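Colleague: Here is a sequence together with a model predicted from it:
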Amino acid sequence: MTAVEPRFDQVVHAPPRLQVCGLLAAVDTMEFAAVRDAVGVSDSVLSKHVKQLEDAGYVRVRKATIASRVRTSLSLTAEGRTAFGAHVAELKRITGG
């Protein structure tokens, strides 16, 4: 992994969005329900935060029908991975970590 320039990102910084990015950074894709449970918020709260990340180009939302049920999966885009990495680097810089 190449080093990223530390940069504070207001979109990523909100705690639920930071958690979502952290979860998605560790995987290629994750189901919406698994993210919701890990973050510990309701569907509507997670949807709001995911929409902000999606609007920023950081998260990709995919819907697929599996066994006649619509499943929503989330993944970080390349831009989202870069933004998250830069934000974490800036937090480490700020805290002397």
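Modeller: In hand now; what should we look at? Residues are numbered from 1 along each chain as shown.
Colleague: all contacts plus neighbour counts: C-alpha atoms, from now on.
Modeller: Will do.
Colleague: Tell me where the longest helix sits in the protein.
Modeller: helix 78-95 (DSSP state H).
Colleague: what packs against it?
Modeller: Helix 78-95 sits against helix 10-13, helix 15-25, with contacts defined as 3 or more CA pairs under 8 Å, 6 or more residues apart in numbering; DSSP states H and E.
Colleague: Next SSE downstream of the last one?
Modeller: What it means is helix 15-25. strand 30-31 (DSSP states H and E).
Colleague: Give me the contacts around the helix or strand just after that following strand.
Modeller: Downstream of strand 30-31, the next assigned helix or strand under DSSP H and E is helix 32-39. Contact partners of helix 32-39, identified using CA atoms under 8 Å, 6 or more residues apart in numbering, comprise 16, 19-20, 23, 42-43, 46, 71-74.
Colleague: Below is structure B, check it against A:
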Amino acid sequence: MPEESLDTVIHAPARLRIVATLATLGPGDEIAFPRLRALLDMTAGNLSTHLRKLEDAGYVAVTKTHEGRTPVTYLKLTDSGRAAFRAYQAALADLLKGAGT
């Protein structure tokens, strides 16, 4: 299977880490932006840039709200994001199987 079959939105290392981390949450579960940033050890700007690309692709849902007077941003993988990640994993597994031949 050619490398072109890998989803380029997910394939970037930072976005792959984001999607893989969000995929560990249950469907519909969310994580706060600061928690995800800490887990991935990324700067807020870098994380925001990659989240925007994932959001534009429909893979990540971003919910901005307030807790009291404090703004809070929650993130979750959408159903299409989960499907894209499963397809990415399958394509990568196929690619790796072919690498030994």
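Modeller: Right, received. Where do you want to start? Keep in mind that this is a model prediction, so the values were computed, not measured.
Colleague: Next, the TM-score between them, please.
Modeller: Remark: TM-score between the superposed chains equals 0.87 [TM-score structural alignment, normalised by the length of the first structure]; 91 aligned residues with a CA RMSD of 1.4 Å.
Colleague: tell me the most buried of the helices and strands packed on helix 78-95 of the first structure?
Modeller: helix 15-25 (a mean of 19; mean count of other CA atoms under 10 Å).
Colleague: mean shift between that helix and the second structure?
Modeller: Compared with the second structure after fitting, helix 15-25 of the first structure has a mean deviation of 0.8 Å; criterion: mean CA distance after the TM-score superposition for the first structure.
Colleague: and that helix, which stretch of the second structure?
Modeller: Residues 13-23 of the second structure are matched to helix 15-25 of the first structure when aligned by TM-score structural alignment.
Colleague: Give me the contacts around that stretch.
Modeller: Against stretch 13-23 of the second structure from outside (CA under 8 Å, 6+ apart): 9-10, 31, 40, 50-51, 54, 76-77, 81-82, 85.
Colleague: What is the nearest of those to V60 of the second structure?
Modeller: L77 (4.6 Å; CA to CA).
Colleague: With adjacent residues omitted, what lies nearest to the closest one?
Modeller: Leaving aside its chain neighbours, L77 of the second structure sits nearest to V60 (4.6 Å; criterion: CA to CA, 6 or more residues apart in numbering).
Colleague: Then L54 of the second structure?
Modeller: L54 of the second structure sits nearest to V60 (CA to CA, 6+ apart), 5.6 Å away.
Colleague: roughly how far apart are the one you found and L22 of the second structure?
Modeller: 9 Å (CA to CA, to the nearest Å).
Colleague: Could you dump the contacts of helix 32-39 of the first structure into TSV with distance to A64 of the first structure added?
Modeller: Listed next are the contacts of helix 32-39 of the first structure as TSV, based on distance: CA to CA, whole Å:
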residue	distance to A64 of the first structure
P16	24
Q19	24
V20	20
L23	21
S42	21
D43	17
L46	19
R71	5
T72	7
S73	8
L74	11
